[in-house]
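Trainee: Next input, structure requested:
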Amino acid sequence: MFNRTGISHLISISGLHITMVAALFSGLIFALWRRSFFTTARLPLMLPAQKAAALAGMLAATVYVLLAGSGVPAQRTLLMLTVVALALWWGRITSVSHVLCLALGLVVLFDPWAVLGPGFWLSFAAVAVILYVSVGRAAANGDAGKLRWRAALQSATLTQYAVTLGLVPLTVLLFGQASLVSPLANAVAIPLFSFLVTPLALLGSVLPAPLSFWCLGFAHFLVAELAQVLNWLSGFSLAVWTVPIPDAWMFALALIGTIWMLAPRGWPARYLGLFAWLPLVLNAPAHPRAGEMWVTAFDVGQGMALLIETEKHRFLYDTGPTYSPESDGGNRVILPYLRARGINTLDGIMITHSDTDHAGGALSIMREIRVGRVSSSLPLEHPIVRAAPLHERCIAGQSWHWEGVDFALLHPTAASYDSEKWKPNARSCTLKVTLNGLAILLPGDIEAVQEAELVAGKGAELAADVLLAPHHGSGTSSTLPFLQAVQPQLALFQVGYRNRYRHPKQEVFERYGELGIGRLRSDEAGAISLRFGSAIEVIEYRREHARYWYGR
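Mentor: Just a heads-up that it's a prediction; the model follows:
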């Protein structure tokens, strides 16, 4: 909800909170220091009140940042406050652009990995936008005669407009989406947090009971009421604008257009900056052409998840594992990928069986995007079945056809659902997908018994160019007769790095090699993309996007 309404920066420990704490302590020390003449201390004669206030504000901000965990936005704010305080202490003239650049340089110096986090870019970009539209610009005619509150309101509106507009290209580049209701949500949330929630929370943390209870209780009431408003805003279908991650040239062009639009008054034809956004706005999701099929085997760790795409349809085979109560392959891997591609609808999901390394991300996915139907071998009382908009059981013999691509279920049989002797693995939905005579076989976690049944009952139907290794290459599957029946050119092993099951088993992995089958592992190759057309093109993510620490 906070992401969809664009107010996550207020919920986290942001620069706004740290600046407020620093200003509070700075103002308190300044007021007390100036009035020390009423005592025998006469402190201003030893140290000017401005310097004492600057030192107090810097120390208060330091303590608060350490308590808050020293995130990148917190580091940025602390370093900027520190530079300003030191400049005041030594009597140096301070340029805000120098302060921002020095803070940026110090953050990178102390934490080089910060540049890999979205918070680094968003934090510094937001401050840079505010400085660009405010510092050094003359006020509009008549501003001096306006009431103070009207001038403050105009300044706050300009700042919100500039930040909202200025961060759109960067937000789309990082997340593939931008909140359209963010200006309205922030117009309500920023004053509420700045003037009520944060001060009340800080007071409630130091006051004795019952004063602390009243302060914290009222702050909680305000946030709860705000959440109701935000929930209403986030519920609109157009609350978030979703597009594919843009190419570098699209982002650069949109950035130039944004700078042009936010230029000072008098800059010629500022509206022309909107035209530089056109490639970003009109960026359409990539999809296979007619006569093509794309298969993406995700790097979800010890689990299984593959996206199958035709010209007009998208189908997900398994949804990855559960990592923790809050995270799974769906919300950590699959959904970010779909958003980056601009995909907001799945025509179908197939959950091979109930093991959490295959079904762990299903509920997260169904909560976030529209799913046409769900096929599975799950019990009918399973939460995924209940949450599915339309559910059907996997039964051998089912088939469908999309844009020249044939989908055929080979396993399990209808009779297997009436027997209680089989484990969930034994009922894994086994799917064969074929285009132009090229096929991929997806057997889930079937084991030796089921492989033998398929060899005896299906025979030549098992032949495929690509095989997803059954049960991640365990010692209970990938039998020699099965591999000889499939005769794949390439095998995919979806396994987690140093997984506790030690998949794939060494003897099984070597069995594939002895048969001359090419082998790719997701723990080494990352995500593996297959492009089916007149031939099969294989793309390994870690080879295409190599990092320096890979050693190659």
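Trainee: going forward, measure contacts between C-alpha atoms and count neighbours the same way
Mentor: Will do.
Trainee: Quick check: end-to-end length of stretch 497-516?
Mentor: Terminal residues of stretch 497-516 are spaced 24 Å apart (Cα to Cα, to the nearest Å).
Trainee: Check stretch 31-49 too.
Mentor: In stretch 31-49, first residue to last residue: 8 Å (Cα to Cα).
Trainee: That stretch: which residues count as buried?
Mentor: Trp33, Arg34, Leu43, Pro44, Ala49 (16 or more other Cα atoms under 10 Å).
Trainee: Closest to Pro481 out of the residues you listed?
Mentor: Ala49 (86.3 Å; Cα to Cα).
Trainee: doesn't Phe30 make contact with the closest one?
Mentor: Yes: counting by Cα atoms under 8 Å, Ala49 does reach Phe30; the two are 5.5 Å apart.
Trainee: Asp523 and Arg502, how far apart?
Mentor: Using Cα to Cα, Asp523 is found at 12 Å from Arg502.
Trainee: what about these two, which has more around it?
Mentor: Shown here are Asp523 and Arg502; by other Cα atoms under 10 Å, Asp523 has more neighbours (19 against 15).
Trainee: Could you also give me the structure for this second sequence? I'd like to compare it with the first:
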Amino acid sequence: MRLFALAFLLGTATLQHQGALPAFDSALPGLALLLAAGLLARERRVPLAMLLAVAGGLLGFGHAAWRAELRLADELPFRWEGADVEVVGVISGLPQPAESGTRFAFAVEEIRTAGAVVPRDVALTWYRERSPKASGVPRLAAGERWRFTVRLKRPRGLANPHAFDFEPWALERGIRATGYVRTLSRYERVDARVEGWPYTLHRWRGEIREAMLAHLSANRMRGVVVALAIGDHDAIASDDWEVFWRTGVGHLMSISGLHITMLAAAAFAVAFFAWVRVPPLALYIPARKAAVVAGVLAALAYALMTGYAVPAQRTLLMLATLAACVLADRHGAPSRVLALAALIVVLADPWAVLSAGFWLSFGAVASIFYVMSLRAGRRGRLHAAYVEQLAVTVAMMPMLLALFQEFSLVSPIANAFAIPVVSLVVVPLAICGAFLPLPFLLDVAHAVMLALMSPLERLAELPFAMLESHEPAAWSLMAGVVGCAWLLAPRGIPMRSLGAAWVAPMFTVAPQTPAQGEAWLDVLDVGNGLAVSVRTSHHAIVYDTGPGWSADADSGSRIVVPFLRGEGIRTLDGMVVSHADDDHSGGAISIAGSRAPPWLLSSVPPADPIHLAFERSIRCEAGQRWRWDGVDFEILHPAAAMYDETGRRKENDRGCVLKVSTASASALLAGDVEARAEAEMLARDPGALRADLVLVPHHGSKTSSTPAFVAAVAPRYALVSVGYRNRFKHPNAAVLARYAAIGSRILRTDEGGALRAVLPAFPSQPLVVRAYAERARYWSDRRPHSWIDP
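Mentor: So this is what the prediction gives:
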């Protein structure tokens, strides 16, 4: 079973990394291989283990491909993207209030627009109108049936190295289109209460959420109490999430497998205690089996109360597998039960292998089984708990480095007191306060959680609380897994300390960096904004920082910082912000707080709070130059006199234009400059504009890239940072045609994701531009090309 389950898992994971789904006829060689292996095994020419491995791998691959075909069949056709479509359907999840409006899941029941095709499950946003006369977003609740007009697009996330990928997340949850409600069109609440258990469940959760938030009012930890009771995390403040992450207890603040398992264990204990005290019942059904059923039912109830999210479903399947083994009197080794649970989870959800939670959950359980099996019967329960926590911390290190490039060093200490407090005190109090007429228990839960935050904050403030590293190479990651297993082996295993030598390459083998005289430009995919990392062999800066999305989220913290961390860039040598528009400066403060650049070079007005995040803030002016590692940097715009024209000049036209030049190639980063600024640069020094690569000004807007400017730059490559189906309709077709007419190769972030340009140090080396999304998986519409110029 273990070998078959492992092979099935491997086959499933292999399918999820394919660029396209296999055709039916491509399955014939696999079937032939399976048949041949079966015949040889029958004649004992091939070991049974090999047959199980081949069968498991092929079945896992085939099952995942079949499920993917079914899921992708329910898609939004390209021709209906951006079109107005009238639909009728039901709000199928808990609506989530946001700064700009309300987000909600919507199950489409009827399409009123003739000929339109819309997936059944879509994610919508009802934006708040900015007009003074606007009525605002109506109050939405789960289980309501609405009729309105929507504009949809296919699921499309931002494609960047080391950052969250929305598309597989949406695919696993069945979200096949995203969009927004057209408030200018007629809308109507058709039915205030639609029957059906999913709708009733989420409507009930919504009512409980409102009552909890109202009772706890503006109390700081109310978001955590609500999250632990009903699984809604939106009210948890970003600062609190940062404390939880730095101390390694973030898993406790969501509906984790730990909470569900401990609730099931508590129900098991209560049921067992009660059952053995009623002898007639124990004669018919053993107390152990009855208690196991009670534990699974309690876990199911809690999973339903918290929204039956995908992680909760996985944990429930794991517990159900364990319960089935107990009920069937199959008491196999823990590794067999774990393998069977993984097999059942992947059968139910083939996309689970793409989730960090899947690997962290099973990895944590496997590490506990491993260390406890090697130390059976040693010392007491307190020592066992200490060993388990230490094992999880050490065992998860390679996985956390691979997934997030950081992990908490204070996690064993924080979890030692946080796990019992949260799981045994706060969670029961929150549940009882939410679902019983005992609201004072919510206040007690809040007080306990608030008291817990004090030691957590002190641990989070320690300078060594979080260990950060680059994304390890695959071979060093495998070596690290072996090293951690060796380190966790019991005393008596020879040369245990050598495990540290196997772990070391994860930290000591640095990722590739630019050579002397070479420059790397990474144009990150931040939607309709701009953020560029510029690196030389020993220095790094960021040019523009992308947009801010809300008070708690911006592209700096969500995209730029994870990219820098994954690439091993711990500090920045400076930052250039071209101008104050939010789509270029929105992430600056987050990046400054994480990577501490010593100076800011910008045209941002002096009163802007962005300046407070830097030790030095310098006004960018044409003529400023510096040289790093054989690479030249020069500011071409604006002239110093232009700062005296405040109020008579657009912010765009006063933006900083940066030229980066190696000995054999150059790149022009033009921000959002428009025709007026382009004309001024042409008048000052048209030759300085010549570049092999240009970041197309203002995302390809028709107000920029005049014919004279394009001719002066004459780039071999024109890179466009632009959002997919953005509301500004960037880039303009005439602008793209202008670059194409002079032979420029055009690459766009909405098609290729993040773009990397390598400016060579020597004329004999090629200029390389690669698209991150060239490795797109089967669910992605992106099919970009990369270029290597001789």
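Trainee: Just give the TM-score of the two.
Mentor: The TM-score (TM-score structural alignment, normalised by the length of the first structure) is 0.92; 535 aligned residues with a Cα RMSD of 2.0 Å.
Trainee: what do we get in the second structure for Ala464 of the first structure?
Mentor: Aligned by TM-score structural alignment, Ala464 of the first structure pairs with Ala691 of the second structure.
Trainee: List the contacts of its match.
Mentor: Ala691 of the second structure sits next to Ala665, Ser666, Ala667, Leu668, Val713, Ala714, Pro715 when contact means Cα atoms under 8 Å, 6 or more residues apart in numbering.
Trainee: Does anything pack onto the lengthiest helix in the first structure? Which helices or strands?
Mentor: Counting by DSSP state H, the longest helix found in the first structure is helix 211-234. Where contact means 3 or more Cα pairs under 8 Å, 6 or more residues apart in numbering; DSSP states H and E, helix 211-234 of the first structure is packed against helix 2-5, helix 182-192, helix 198-206.
Trainee: Distance to Phe407 of the first structure and mean neighbour count for those - can I get that in a markdown table?
Mentor: Below are these laid out as a markdown table (distance: least, Cα to Cα, whole Å; neighbours: other Cα atoms under 10 Å):
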| stretch | distance to Phe407 of the first structure | mean neighbour count |
| --- | --- | --- |
| helix 2-5 | 36 | 20 |
| helix 182-192 | 43 | 17 |
| helix 198-206 | 56 | 17 |
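Trainee: Of those, which is nearest Arg511 of the first structure?
Mentor: Arg511 of the first structure lies closest, by Cα to Cα, to one member of those: helix 2-5, at 47.9 Å.
Trainee: how about that closest one, which residues of the second structure does it hit?
Mentor: Taking TM-score structural alignment, helix 2-5 of the first structure hits residues 244-247 over in the second structure.
Trainee: Kindly report the same for stretch 359-376 of the first structure.
Mentor: Against the second structure, stretch 359-376 of the first structure falls on residues 585-602 (TM-score structural alignment).
Trainee: ok, and what's touching that stretch?
Mentor: 544-549, 554-557, 560-561, 570-579, 610-611, 613-620, 655-656.
Trainee: quick one: buried residues of that stretch?
Mentor: Neighbour-count burial for stretch 585-602 of the second structure [16+ other Cα under 10 Å]: 585-592, 594-602.
Trainee: can you check stretch 635-646 of the second structure too?
Mentor: Within stretch 635-646 of the second structure, judged by 16+ other Cα under 10 Å, the buried ones are Ile635, Leu636, His637, Pro638, Ala639.
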